[in-house]
Structure formats: structure tokens, C-alpha cells
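> Please find the sequence and the predicted model below.
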Amino acid sequence: MPQRAIALFSGGLDSVLAVFWMQHLGFEVIPVFFAAAYIFPDKALKVAEENGLKLEVRDISEKHLEMLRHPKRGYGKNLNPCIDCHSLMIQEAALMLPELGADFIITGEVLGQRPMSQNLDSLKAVDKMSGAGDLVIRPLSQKLLPDTKPIREGWVNKDQMLDISGRGRSRQLQLAEQFGISHLQPAGGCLLTDHNYSLRLRDLMRHNQDSLQNVKLLRWGRHFRLTDEIKLIVGRDAADNAGIESENYPGLYLKIRDVEGPLGLLTVQEPSEEVLKLAASIVLFYSHKASSPAYIKYGVDKKFNQEIKVEKCPENILRSYLITS
């Protein structure tokens, strides 16, 4: 009888409980986190390690971004295509079943916990869109849900499933204590629910610049739309500067010559003199230490082999180009 399942693992309490409950019943469970350019595995990896789970991380950035451009069921909060996202992840998990020698999929979804995306109609829509819904078990609520193949075939005993529903957390907290689970926080980490991030991504979409390479830059710094073709990203702190550098974007990099300060990145390598001066003046604006005028070094491949002298950009002009701070 099939005894191995893939679990969609977010790092939130419910996904941990779903894994522990099925393990408690004797099933072998492989937790999988599906990462994208705006969905990061760091928290899930930490939670898995704290609770003795080996987490498989798969990057589906390209597929997720393609889905995000035209979600069949639209967006929830900001740019989060909740139903389409869950459907895609179940679809991807189903493709992994032969590779991992698993037979069905489990999720930590709880009926009614999120009224818009975890009501019965939404769960049915997720299952239908994925094409693999008949292989899905939701252990925390399965007693309240229609039977799927693992139950019909006798792989999973429905009487051993749970009947948790609604937004209360008391039963989950009791189970967490029973299993000795050390992490009790909700899941998180999807930037598509963040208002400022969504503004940046919408800007890329409006300008048909939502390539994966451009999307990866959105998590770092302040963002400015200088022309229809050109953006400027300015680091807010040392971590942002390092993050911008880490993306290895093929643009024009700028920094203040004589003092430590923000790193700027133009998304083209050969801007006009007007755009270059504007970008340099904005970078200079964000240094309290630098005088005005001052020299800004710039170059491709982070070589900073040229320089330009500019005044700090007036704040009212700067604000007119700002997408988000």
C-alpha cells in the first residue's frame, strides 16, 4: 500500500502539523518548498531544521512569473494570485511524484481559515485547475472535505484525518504542543502580498519589462522610473548595496567617489547624458555625508572607471520619479 507523500511546505504551523500528523500515522512524508523570485525559502528551511525535517527546495520562478502575468482567478491581496499559485504548486508537486517515488500530495490548508482562498469552492477550484486535485489530502480538514483517490483506494483512512475548520488556532496549538513543534508562527515570505513590492512589479508589467532578471531586482533598494525604458535602483543601506551587487545585473553602477554611501544601478549601460546626470544626482541626494556638488563614479561591470560632478537632486523632482521608497 502506498506510504509516501509529498507535502507542500510553507514553514507555517499548519504545514508543519500536516507533515507531523501523517508521519504520526506511519507515512513517509517529503516536505517540498516551491521558491520563486518573490517567494523565499529561508524561513521554511529554518523551521524545517528546528523540527527535524529535511526540506526539498525547488525553484519555479519562470513558471510562477508566467502564471502571475495572467492569473485565471485574479489577484487577492495586492498582486498575490492565491488560487492560481496554490494550483501551480500542486501541479508541480504532482510532476515530482514519480521522481521521489511518492503517490499522493498533502497540504496544510484548513477549511475556512482564509475565507477567500480556503473556502470549499476555492479549494475545489485549486484542485480542478491543477489537474491533480484527486491526489491531494488535506489532513487537518480532510474529514470535512470530499474524498479523493488516496481515501477511495484505502491508502489513507479518513477516520484518522482531522476536522479542523475556521480561523481559530486553539486545536493547532494543542497539536503543536503534543508533537513538540518548536515554531508556532504563521507562514510568510511572499512579497506579492506587500503593497510597495506590488507597486514595483506593476510598474514593470506596465512597461513590459517583467523579465525574471528585472523582477529579481525588486527586493532591493528604492526604485525610480526615469524613462519608459530606464529604471534606477538606489540602495538604502549596506545590505541593499550588497543585494544589488549580488544580482550581477548588466547595467551601469554608480557610487559617490569620496564618501561611503548608497550604490545606484541604472538598468542600461549607455544612458544619455541627461539620464546619467539625473541618476547621479539622485544617488547623491541619499548621502548625508556628501557635500553638494560632489563626484559620482560610474561604470559597467562595477569598475567605476568614469566620474561626473553633480548637485544633489531637489527632493520635489526626485519624488516625481520615485516608484517606492
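Nice, I can see it.

> contacts, neighbours, all on C-alpha from now
Fine.

> that's a strand at residue 309, yeah?
Yes. Assigned with DSSP: H, G, I helix; E, B strand; the rest coil, residue 309 falls within a strand.

> Not counting residues beside it along the chain, what's closest to it?
residue 295 (4.3 Å; Cα to Cα, 6 or more residues apart in numbering).

> Which elements pack onto the helix ranked longest in the chain?
Longest helix in the chain, counting residues (DSSP state H): helix 82-100. Secondary-structure packing of helix 82-100 (3 or more Cα pairs under 8 Å, 6 or more residues apart in numbering; DSSP states H and E): strand 4-8, helix 61-69, strand 104-106, helix 120-130.

> What are the contacting residues of that helix?
6, 8, 34, 64, 67, 71-76, 103-105, 117, 122, 125-127, 129-133 (Cα atoms under 8 Å, 6 or more residues apart in numbering).

> Buried subset of these, written for PyMOL?
This is how PyMOL selects the buried members of the contacts of helix 82-100, with burial counted by 16 or more other Cα atoms under 10 Å:
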select buried, resi 6+8+34+64+71+75+103+104+105+117+122+125+126+127+129+130+132+133
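
> coming back round to it: need the helices and strands packed on helix 82-100 in TSV (columns: distance to residue 113).
Output for the helices and strands packed on helix 82-100, formatted as TSV (distance: least, Cα to Cα, whole Å):
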stretch	distance to residue 113
strand 4-8	17
helix 61-69	24
strand 104-106	17
helix 120-130	11
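
> got a list of what residue 5 touches?
So residue 5 contacts 27-30, 102-106 (Cα under 8 Å, 6+ apart).

> ah, wrong one, I meant residue 200
Residue 200 touches 218, 223, 323-324, counting by Cα under 8 Å, 6+ apart.

> Tell me where the chain has strands.
Under the criterion DSSP state E, strands of the chain are mapped to 4-8, 28-35, 56-59, 104-106, 136-137, 222-225, 231-234, 252-256, 264-266, 294-300, 306-310, 322-324.

> which stretch among these comes nearest residue 159?
Ranking the strands of the chain by distance to residue 159, with Cα to Cα as the measure, places strand 136-137 first at 13.0 Å.

> here comes the other one, which I'd like you to weigh against the first:
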Amino acid sequence: MLSGGLDSALACCVLKDQGIEVHAVYIAMPWGCGNETRAKRIAEDLAIPLKVIPLGDDYLPILTDPKFGFGSAHNPCVDCHIYMVKKAAEHMREIHGAFVFTGEVVGQRPMSQRRECLGWVERESGLEGRILRPLSASFLDPTIPENEGVVDRTRLPSINGRSRKAQYALAEKYGLKHFAQPGGGCLLTEKHFGERLGDVLGRGVSTIAETAVLGLGRYFRLSEDAFVILGRDQKENEGIIARALAEDWIIRPFSFPGPVALLRARDVSQEMLAKAAGLCQYFSKSREQAPRPVKAWRGSSVDQVQDVLPDLAGASGFLVSPGESSNSQKES
């Protein structure tokens, strides 16, 4: 399993160093927890095949009711690792592989990388004896590939804990340069995103695609079944448009520079469109001016654009602090 980070890249290196044929798997999540660009570059540098597996809708139960619970935010780390290992195992069987390996380091992360948690992942994934953590193998029981001599346990590193000094030394040895820097990455570990995601999940979600846009911009709940995502810069504006679903409305200023808004609701009214447009103007340099028309269209129907006059007064009722809520009003 290759995340694009240093540890998983090193795991690939130490096994290749033993002449083992390595195939990498990247699980693509819409809220981070990995770097696909870096993973592809590392796979290219190491000349190993990489399979990108998009997160499936079968992940949704993990977001709502994980067996091993959440961390400090909305992060179901143990259940998430089990899910990823199961996906890697499916690929292992497809290519007739012998075992799954990860870049996990014993004791590096408080929730998911304790010895106890690593054991849970092994049992729940159905891969007992066939998950190798090459960086910390000496701190764990020998696996089947080690006992069978496929992997030489004595040639594996002995890394544990939170210090990364040993990893950086190995990175220099193997000439690794294109890995993502450690720390963070998964939005599920961030409190405000967790509140945002929980707010949407609590009202019913049937596909992972419905959650993809939640990692972007400012979040406003207009009603029980309607919310707006508002971009904060050009990159987020483009991301919001790219992640819009067919039924979403895109509101975009053209007569003045301002953010793009995405409106999602069961039944979209002109009043909702006007309030979403009002948020666009409020978060622009035209805030103090009279309402100026913006363009709105649904999904990819850019040939059916309509003009909407912003409701600045109506929009101002939804301007609350991140993570706070007043009835149905929320921004984060």
C-alpha cells in the first residue's frame, strides 16, 4: 500500500532491496489521507506498478458507525485501515500475490498504530499472518512470508515510535526525494470538517461522491435539506465545479470577481438561489455595493444558464462562526 508518504515508499524500497516483486496500491479518498500525485511519482521512480482504487460506496458505513470507533474528530482510523487492507488484498489475489505490506510503524500514531490495533486490522481483514509491516517487523510476530523465507526478517529495519530520524536516513540511502511530508493530510481528523461531514451524513447520504465537495470552501446550511459550499480561492472554485453532481447548482459571478458557490438541495427554489448568490457577493469586494446579477446553472447544463439577483439581506442570516449552528444555520 503506497500513500505517497515516506514510510510506505520506504516499505517498497526495503522489499525491492531483497529482490521481491512489488506491486503498489493507492486508495483514492476525496478528503486527503494520501497524495496520489506523489504516489504515482514514487511508483515511477521505483519502477513498480501502481493500481489506484477509488473509494467505494461500501465505505459509507465506516463513516457513520465504525466498529472500532472514532478518534478525536470524525476519523475512524482502525476501520479505515481494515478497509484499505481488504482492498489491497483483493488486488493481491487478482495478481496472485503472496502477501500485503504497509508502511505502518509501531507506536507512530496513537490510534491506529499500536500493536493492539495492528492485530485488529490483521484479524478483521482476514489476512492473519499475511500483513507485513517491514519497517517495524522486529517488533511484531513473524509473518508467513518471513517464516517461509520469502522475506529475510534479519534485513528489515527496526523502527518504532514517533521519531523519523531512521526514516530520513533510509530515504537518503535509497535516494527518495518525491515523498509527501509527514503530518496531517486526512480531513477526517479535523474537527470542523468532521462537524461538516456529520451534518451532511446525518441527513442521509447514499454515495461517496456526495461527500467529495465537503473538503472545500466555506459551508453554509440554508435549510434542513439544503446547503451551500463557497470557494475561498481560484483553486477551490475550480474544485467545486469539478466535484459538482448532476443535480447541484453552480452559482458564479461574472460581472464582479467573487467566489463560486455550489447549492445542493432536494428542491431548489429561486429564493435559495438568491441567497446562495448573496453569499457569493458578500464574500467579494463588491459586498457593500447594490446586488449585482450572477450566473447559475445546474450540473453540466451550462447551456441553460440563468441570471440570479443576489439576496444580500437573506444571505447575511447564515453568517455564523465555523462549527457553530443556530437552528439550521451553519458555516464552517
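That came in fine, so what should we check first? Note that this is a predicted model, so its numbers are computed, not measured.

> hang on, the earlier thing: and the angle for the longest helix of structure 1 with helix 61-69?
150 degrees (axes from the mean of the first three to the mean of the last three Cα atoms, to 10 degrees).

> Structure 2: matching residues for helix 82-100 of structure 1?
Mapped onto structure 2 using TM-score structural alignment, helix 82-100 of structure 1 spans residues 77-95.

> Quick check: nearest residue in space to the most centrally placed residue in structure 1, chain neighbours excluded?
The centre of structure 1 sits closest to residue 39, judged by Cα atoms, centre = their mean, with a distance of 1.6 Å. In this structure, residue 39 of structure 1 finds its nearest non-sequential neighbour in residue 190, 4.6 Å apart by Cα to Cα, 6+ apart.

> Quick check: the gap between the counterpart of that neighbour in structure 2 and residue 329 of structure 2.
Per TM-score structural alignment, the equivalent position to residue 190 of structure 1 in structure 2 is residue 186. Going from residue 186 of structure 2 to residue 329 of structure 2 by Cα to Cα, to the nearest Å gives 26 Å.

> same check, this time on residue 88 of structure 2
Relative to residue 329 of structure 2, and taking Cα to Cα, residue 88 of structure 2 is found at 41 Å.

> if you count what's nearby, which of those two comes out ahead?
Neighbours were counted for residue 88 of structure 2 and for residue 329 using other Cα atoms under 10 Å; residue 88 has more, 24 against 18.

> Going along the chain, name the helices of the stretch 151-300 of structure 2.
Assigned by DSSP state H, counting those that start in this stretch, the helices in the stretch 151-300 of structure 2 fall at 165-174, 191-201, 234-242, 270-282.

> Distance to residue 39 of structure 2 added to those, as CSV?
Conversion of these to CSV gives the following (distance: least, Cα to Cα, whole Å):
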stretch, distance to residue 39 of structure 2
helix 165-174, 15
helix 191-201, 24
helix 234-242, 21
helix 270-282, 36
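
> residues in contact with the aligned partner of the residue nearest to residue 309 of structure 1 in structure 2?
In structure 2, the residue matched to residue 295 of structure 1 (TM-score structural alignment) is residue 293. Contacts of residue 293 of structure 2 were listed using Cα under 8 Å, 6+ apart, and they are 253, 255, 307-310.

> Tally up the residues packed near residue 154 of structure 2, please.
By other Cα under 10 Å, 10 other residues sit near residue 154 of structure 2.

> What's it aligned with over in structure 1?
Residue 154 of structure 2 maps onto residue 159 in structure 1, by TM-score structural alignment.

> ok, now residue 232 of structure 2?
With TM-score structural alignment as the criterion, residue 232 of structure 2 matches residue 236.

> leaving aside the residues next to it on the chain, what's closest to that match?
residue 221 (5.4 Å).

> With residue 166 of structure 2 instead?
Using Cα to Cα, 6+ apart, the closest residue to residue 166 of structure 2 is residue 159 (7.0 Å).

> Also residue 42 of structure 2?
Of all residues not flanking residue 42 of structure 2 in the chain, residue 178 sits nearest, at 6.4 Å (Cα to Cα, 6+ apart).

> which ones are touching that neighbour?
Contacts of residue 178 of structure 2 were listed using Cα under 8 Å, 6+ apart, and they are 38, 41-42.

> which of these count as buried?
By 16+ other Cα under 10 Å, those give 38, 42 as buried.

> if we can go back for a sec, wait, what's in contact with the match of residue 154 of structure 2?
Contact analysis of residue 159 of structure 1 by Cα under 8 Å, 6+ apart lists residue 143.

> Equivalent analysis for residue 294 of structure 1, please.
When contacts are counted by Cα under 8 Å, 6+ apart, residue 294 of structure 1 touches 256-257, 284, 309-311.

> who wins for neighbours among those residues?
Within those, neighbour counts (other Cα under 10 Å) peak at residue 284, which reaches 30 neighbours.

> Touching, that one and residue 315? I think so.
No. Counting by Cα atoms under 8 Å, residue 284 of structure 1 sits too far from residue 315 to count as a contact (11.5 Å).

> Next up, the contacts around residue 178 of structure 1.
Residues near residue 178 of structure 1 by Cα under 8 Å, 6+ apart: none.

> counterpart of it in structure 2?
Counting by TM-score structural alignment, residue 178 of structure 1 corresponds to residue 173 in structure 2.

> For the corresponding residue of structure 2 for residue 282 of structure 1, which non-adjacent residue is closest in space?
Counting by TM-score structural alignment, residue 282 of structure 1 corresponds to residue 279 in structure 2. In space, and not counting its chain neighbours, residue 279 of structure 2 is closest to residue 315: 5.6 Å by Cα to Cα, 6+ apart.

> how much space between the one you found and residue 99 of structure 2?
For residue 315 of structure 2, the distance to residue 99 of structure 2 - Cα to Cα - is 55 Å.

> swap in residue 7 of structure 2?
18 Å.

> cool, residue 227 of structure 2 as well?
44 Å.

> what about residue 203 of structure 2, neighbour count?
Using other Cα under 10 Å, residue 203 of structure 2 has 9 neighbouring residues.

> who touches it in this structure?
224-225.
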